[in-house]
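S.K.: all I have is the shape, not the residue letters:
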């Protein structure tokens, strides 16, 4: 009886850990996703229009979107290092506070017409805060989820990171759809776009409260390097595990690029290339992301049975040979956009469901968060954050088709990394 109660109690603790990570993570990623979805509405509020080129405000807004990504490696490095020294719980609370503060700043920011150049500067500051927090969130949350999991279920537990992030994306799409149907374009462009950012700040506060009830997963050793206040070089993970750090970067490069295109930017890309209606993109996005969400736990469980490497190779090969024909079939109908999204997100799920488990299994606990966070965030900044800007820029130059070849080339490079990756699914967590 006692063992049964102990087992039941342990189950409760495990799923409470998942809830603490997931709810806070969802609050953070809602704030992150809503920016790209509403950029077409608030771009001209922060950047003056050009009489010669209507894409200038959107290009400026996407540039700040990309800059926010470049704060993520710094967040992964610093917050990841703090998570390795002082524990995951405190740093997870800090990241959700930072994301909420950035969202609040965007929601209340004055326009270019009101304060001039200060408006885009405030937008930039807010995105830097959010980028720093997002980088630390991935570092600490990934370690937290994998360390909370039973040995043979790490892939399944890791999938909840993407389950919560995708759920946040769906909420962002739903709210955007509601607002764009209730408000006209003028209302959305002047004040309606602010509502989701303010709600995001409230959601972050809820996430903070939930995370205060989580249990710490890092067992801190009482020695000079790992005890609270102990000294450790911030780049210790890179010095001690250079190969693993490079592997995490390579593992992430192509998926990061594909992820932000297929999960949020594709309707905008279709809009500026084939005249697709962005409002219909909210519907296609909701359907495709619901399918993507369903696949996460399924593929997480599958990776626990067949290993991580076959999953990653499936993604890599699919995008290497399929990115060009897939984007070339993109039309201005919602069925065409939906088909491209469904196919792309199906193969992307082979990576997204297990990415943090793969990275976490490469490092020991004392360096895990920083080892995960910095290389991952650097790859996301270089490839994921710049993806929408590169696509918009190529369209502006009249070379829209080149973007698909760019995705295929990066996917080939990541596929070579997957071939060199050791299988870690059945190995004990360091």
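M.R.: That came in fine, so what should we check first? Computed from a predicted structure; not experimentally measured. Residues are numbered from 1 along each chain as shown.
S.K.: C-alpha from now on. contacts and neighbour counts both.
M.R.: Will do.
S.K.: and whatever helix or strand residue 286 lives in, what's buried?
M.R.: Element membership of residue 286 [criterion: DSSP states H and E] is helix 278-306. For helix 278-306, a neighbour-count test (16 or more other Cα atoms under 10 Å) marks 278-286, 288-290, 292-293, 295-304 as buried.
S.K.: same thing with stretch 380-395?
M.R.: Going by neighbour count (16+ other Cα under 10 Å), the buried part of stretch 380-395 is 380-393, 395.
S.K.: next helix or strand past the helix holding residue 286?
M.R.: The C-terminal neighbour of helix 278-306 among helices and strands, as given by DSSP H and E, is helix 309-328.
S.K.: now do the buried residues in that following helix.
M.R.: Buried residues in helix 309-328, counted by 16+ other Cα under 10 Å: 309, 311-320, 322-324, 326-327.
S.K.: identify the farthest-apart pair in these.
M.R.: 309 and 327 (26.2 Å; Cα to Cα).
S.K.: A further structure is provided below for comparison with the first:
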């Protein structure tokens, strides 16, 4: 019996260690994307308090412009925190990124309004949001390197799948809290204090994530590099000069993904309402269910890539969008199942990519520039393409040409498909 216990204990310890690693690497994404999302979800309730105007639309647009500013801080965050990660370690970068999200969330939760402190209210809101943009941009590269460097080579796709799973979980929690608050507080209560509650929850949850991350081990890949001596400083120009094929491959493979998630989470429900005749309740219920299905599918897609390779999934993802996106989206109707099936097509196809994106990106770069290489260049693509998506969609809708956005996405699918076909298979590659 003792021998049995002694035999089983290392296995339990290892499983516990794996769970702790995945949880520590993922929890920050859940909290950060919760904090990032609640700004847009609750903007309608606090916009007039920071940007007072007789026209509520003007106040709301001003509030969303702050969102855009935060979005375009992401490349800077990817560069700064990525460089910090490559110089001082993955654990330190994870701690920094979640701290940069926790403090601004608490600041926004407690921030006096324009009527109380005047112009300082919107200024502080902008600064808080810019800091959160730095955090989100840095979190992606830091969490990607931590999860993939912590994984055994044969399970890197599975480990990496929890990155986007945690992002989807953050969105679901934000949606759930919005539902609870709006069903229990009236409009006046939401404007007075209700909108502050999710920011307070997010800030406190970030502090818990901060504590968890401070107690995880540094990755072995980083330890091995650090043990060799002084870690060299590498600029983005140096990375471009010495890792140009990897950078170009990262950019090409990120074009379609920059659209995909925003297309089906943000755009499709509105498209179903305006073009398909669905009610808002039906459209958003289908969207919520599809995100839950997408989230559950990711670990299975990650395992699949560990067994059969990265390229088959990536090529299938791009082909699905290139050949079927336009007719599938335009087939959306007013019923729940019609909207759900279209949502599932888009998100599950995207899941083929999202589940293995961290592993694929980590396998492009070596340890000394992995975090900054991923964080900086990926976030540039996301800012330029994903960040402009809401404005482009709104403009096309205003001139009744919203279907042309689908053509735009299909062009992105062609670019990424070419990149996926040309890239080498990296399943099982040893990270150097």
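M.R.: Structure received. All values reported here derive from a predicted model rather than from experimental measurement.
S.K.: mind checking the TM-score on these two?
M.R.: The TM-score (TM-score structural alignment, normalised by the length of the first structure) is 0.90; 425 aligned residues with a Cα RMSD of 2.6 Å.
S.K.: ok, so of the buried residues of helix 309-328 of the first structure, who is nearest residue 151 of the first structure?
M.R.: residue 309 (17.5 Å).
S.K.: matching that closest one against the second structure, which residue comes up?
M.R.: Applying TM-score structural alignment, one finds that residue 309 of the first structure aligns to residue 311 in the second structure.
S.K.: how about residue 183 of the first structure?
M.R.: Residue pairing (TM-score structural alignment): residue 183 of the first structure is matched to residue 185 of the second structure.
S.K.: over to residue 30 of the first structure?
M.R.: In the second structure, residue 30 of the first structure lands on residue 34 (TM-score structural alignment).
S.K.: ditto for residue 199 of the first structure
M.R.: Counting by TM-score structural alignment, residue 199 of the first structure lines up with residue 201 in the second structure.
S.K.: give me the element that match is part of.
M.R.: Residue-wise, residue 201 of the second structure maps onto helix 196-213 under DSSP H and E.
S.K.: mind giving me the packing neighbours of that helix?
M.R.: helix 2-50, helix 90-110 (3 or more Cα pairs under 8 Å, 6 or more residues apart in numbering; DSSP states H and E).
S.K.: okay, the ones you listed, which one's buried deepest?
M.R.: helix 90-110 (a mean of 23; mean count of other Cα atoms under 10 Å).
S.K.: quick one: that helix to the first structure mean distance?
M.R.: Compared with the first structure after fitting, helix 90-110 of the second structure has a mean deviation of 1.4 Å; criterion: mean Cα distance after the TM-score superposition for the first structure.
S.K.: whereabouts in the first structure does that helix align?
M.R.: Using TM-score structural alignment, helix 90-110 of the second structure lines up with residues 88-108 of the first structure.
S.K.: how about stretch 356-365 of the second structure?
M.R.: Using TM-score structural alignment, stretch 356-365 of the second structure corresponds to residues 354-363 of the first structure.
S.K.: in contact with the residue nearest the centre of the second structure, which residues?
M.R.: Nearest to the mean C-alpha position of the second structure, by Cα atoms, centre = their mean, lies residue 167 at 5.3 Å. By Cα atoms under 8 Å, 6 or more residues apart in numbering, the contact set of residue 167 of the second structure is 29, 30, 33.
S.K.: likewise residue 310 of the second structure?
M.R.: 356, 360, 425, 426, 427.
S.K.: and which of those residues is nearest to residue 231 of the second structure?
M.R.: Using Cα to Cα, residue 360 comes nearest to residue 231 of the second structure of these, at 24.0 Å.
S.K.: who touches that closest one in this structure?
M.R.: Residue 360 of the second structure makes contact with 310, 426, according to Cα under 8 Å, 6+ apart.
S.K.: do the same with residue 355 of the first structure
M.R.: By Cα under 8 Å, 6+ apart, the residues touching residue 355 of the first structure are 158, 252.
S.K.: so how far is residue 311 of the first structure from it?
M.R.: 10 Å (Cα to Cα, to the nearest Å).
S.K.: before we move on, what about residue 139 of the first structure?
M.R.: Here residue 139 of the first structure is placed at a distance of 22 Å from residue 311 of the first structure (Cα to Cα).
S.K.: ditto for residue 282 of the first structure
M.R.: Distance, residue 282 of the first structure to residue 311 of the first structure, by Cα to Cα: 29 Å.
S.K.: same check, this time on residue 77 of the first structure
M.R.: Going from residue 77 of the first structure to residue 311 of the first structure by Cα to Cα gives 27 Å.
S.K.: try residue 157 of the first structure
M.R.: Applying Cα to Cα, the value for residue 157 of the first structure to residue 311 of the first structure is 16 Å.
S.K.: ok, now residue 154 of the first structure?
M.R.: Taken as Cα to Cα, the span from residue 154 of the first structure to residue 311 of the first structure is 15 Å.
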